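K.L.:
Coordinates only, no sequence provided:
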């Protein structure tokens, strides 16, 4: 088969798979699972095809989505297609998975913003109205004032939530791409083990600045831009420090050769959510006083 025909056949096959997944995601309960698989055809399309072929594939897929299920499906189609293609293109050019994950997260986040804008300006769906309707689901045992404060806080940290969700979705796509790449003998770059993760020490300065701002201005929070900005940065830094603490624990487990404890720790995070506070403190100490280096030196000394 000529090379051009082979490329066209591959594009047609991947678009067919993507369309089938889009139909399942739109019209069936299997969409809970198939939505996670939607970017994968475009990840491999991005890795193997030229830029013009990718653009035309995204256009065709978006039009098919619009014809099948209207503008909502078209928006989902263009978002997952760009998301997967961006990750695939960076996989093809880089030996590290990190740039692809962050580029994919950026594409997902922009997709969220586009969907919110479309909902507001085309369908007239107001985000504030949605939060207002949430008051109908207040638990009977919760005081109204406490519930209102919770809703206000969720509204305030919505940008941080969208950023974190975008990163999580990109990481999930990376994991599925790795699995599929292994199955079809087309390996995808791997992330370094979590025990080797370490964030810049400067994160501590930003964290303490946020904490001091919250303490000094706690009586003046009024939902302004700066209030929202500080809380959003604080939420994201909490997640980063928790990951740093988790990395330290896994490093210690690996150092002491107690590998059976690693899955126990991961599962415990889901069973006991307050454990994240302890991990966050460990992350602060690890960055602040280089805790893992001290531990490694102590173990080597016996």
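P.N.:
Cool, got the structure. All figures in this text were calculated on a predicted structure; none of them were measured in a lab.
K.L.:
okay, CA-based contacts and neighbour counts for the rest of this
P.N.:
Will do.
K.L.:
What's the separation between residue 227 and residue 81?
P.N.:
35 Å (CA to CA, to the nearest Å).
K.L.:
Look at these two and report which has more neighbours.
P.N.:
residue 81 (28 against 18; other CA atoms under 10 Å).
K.L.:
so that one is in which element?
P.N.:
If you go by DSSP states H and E, residue 81 is part of helix 51-93.
K.L.:
ok now the helix or strand that that helix is followed by, how far from the chain's centre?
P.N.:
Using DSSP H and E, the helix or strand that follows helix 51-93 towards the C-terminus is helix 98-121. Centroid displacement of helix 98-121 relative to its chain, using CA atoms, centre = their mean, to the nearest Å, is 11 Å.
K.L.:
now the angle from helix 98-121 to helix 51-93?
P.N.:
130 degrees (axes from the mean of the first three to the mean of the last three CA atoms, to 10 degrees).
K.L.:
Strands along the stretch 201-302 of the chain, start to end?
P.N.:
Along the stretch 201-302 of the chain, no stretch is classed among the strands by DSSP state E, counting those that start in this stretch.
K.L.:
so what does the helix holding residue 81 touch, helix or strand wise?
P.N.:
Here helix 51-93 touches helix 3-27, helix 40-48, helix 98-121, going by 3 or more CA pairs under 8 Å, 6 or more residues apart in numbering; DSSP states H and E.
K.L.:
adding another structure so you can compare the two:
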């Protein structure tokens, strides 16, 4: 085994990550849970990989059996990305493969829960909200506050129902963004690690080369029309599709605008921190996404290149 010491270290790291799923670090741990199996799977053969992972699963199964299911769930996208790394695929396709796998698993779980267990996501979210309010009101009630405080804040049964409906409506976009964040973060950490171990993994294209297809502008118009045709009925499937489509495209336009600033900085020879500073208002002030739309529709980058000449 060529990397026996580093493999042992990554196995131990994987063990601690899986065990931490039972703690309050769950959300943070989930963001990094793909990294150890990807590093092990890319640098080791199949038998060596199993020899490194199976003992970890046995220990976790004895100490926290439920975490085995989580480990198995995230092992699937890990193996998908391992396959792409072994094939020396472009970074973007590797990231997309990992994100799509995670997203497909989310959808499959919701489908299985709905069909086999009659799982109702709206009811589940609503129950969590009511339980959270109850847990907060109970200790406050002993102090003479409680329900009056929530009434003053406008929190009642109707507002809880509305918030639950909004949460369910935004779920598709949340799943896509969460899947993309895990995949991008994993690649950003795994690529230099694999490089230090002698495995070449393609890097992402620099931010100045980030360009989205112009057809996204038409999709944005379609989403806007769908939103108008829904007639303000937020609970309709059409409204949910339009709402999530527009949100995702708006994030895309922000990315396009950020890429445009990095392009200008590169062409003009500006300090590398300047486009980062310019990206902050793009994120904080959503209307500035119009810069990304203009960059898609008009040849702004070609104009910048010509003016430099």
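P.N.:
Now that the structure is in, tell me what you want to look at. Note that the coordinates shown come from a computational prediction; the quantities given were computed from them, not determined experimentally.
K.L.:
for the helices and strands packed on helix 51-93 of structure 1, which one sits closest to residue 170 of structure 1?
P.N.:
When the helices and strands packed on helix 51-93 of structure 1 are compared by CA to CA, helix 98-121 sits nearest residue 170 of structure 1, at 5.3 Å.
K.L.:
Contacts made by the helix or strand just after that closest one with the rest, please.
P.N.:
Next in sequence after helix 98-121 of structure 1, counting helices and strands by DSSP H and E, comes helix 127-133. The contact list for helix 127-133 of structure 1 (CA atoms under 8 Å, 6 or more residues apart in numbering) reads 120, 151, 155.
K.L.:
Please check these and keep the buried ones.
P.N.:
Buried members of the contacts of helix 127-133 of structure 1, scored by 16 or more other CA atoms under 10 Å, are residue 155.
K.L.:
Mind putting the contacts of helix 127-133 of structure 1 into a markdown table with distance to residue 66 of structure 1?
P.N.:
Below are those laid out as a markdown table (distance: CA to CA, whole Å):
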| residue | distance to residue 66 of structure 1 |
| --- | --- |
| 120 | 19 |
| 151 | 34 |
| 155 | 31 |
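K.L.:
now, which of the contacts of helix 127-133 of structure 1 sits nearest residue 239 of structure 1?
P.N.:
residue 155 (18.3 Å).
K.L.:
so what corresponds to the closest one in structure 2?
P.N.:
Alignment note (TM-score structural alignment): residue 155 of structure 1 maps to residue 168 of structure 2.
K.L.:
Its match: what's it in contact with?
P.N.:
By CA under 8 Å, 6+ apart, the contact set of residue 168 of structure 2 is 121-122, 125.
K.L.:
what's the answer for residue 47 of structure 1, then?
P.N.:
Counting by CA under 8 Å, 6+ apart, residue 47 of structure 1 makes contact with 85, 88-92.
K.L.:
if I line the two up, what does it land on in structure 2?
P.N.:
Residue 47 of structure 1 maps onto residue 42 in structure 2, by TM-score structural alignment.
K.L.:
Now render the contacts of residue 168 of structure 2 as TSV, adding neighbour count and distance to residue 230 of structure 2.
P.N.:
Below are the contacts of residue 168 of structure 2 laid out as TSV (neighbours: other CA atoms under 10 Å; distance: CA to CA, whole Å):
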residue	neighbour count	distance to residue 230 of structure 2
121	17	22
122	15	20
125	18	24
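K.L.:
picking up where we left off before, what about the match of residue 155 of structure 1, which helix or strand?
P.N.:
Using DSSP H and E, residue 168 of structure 2 falls in helix 157-196.
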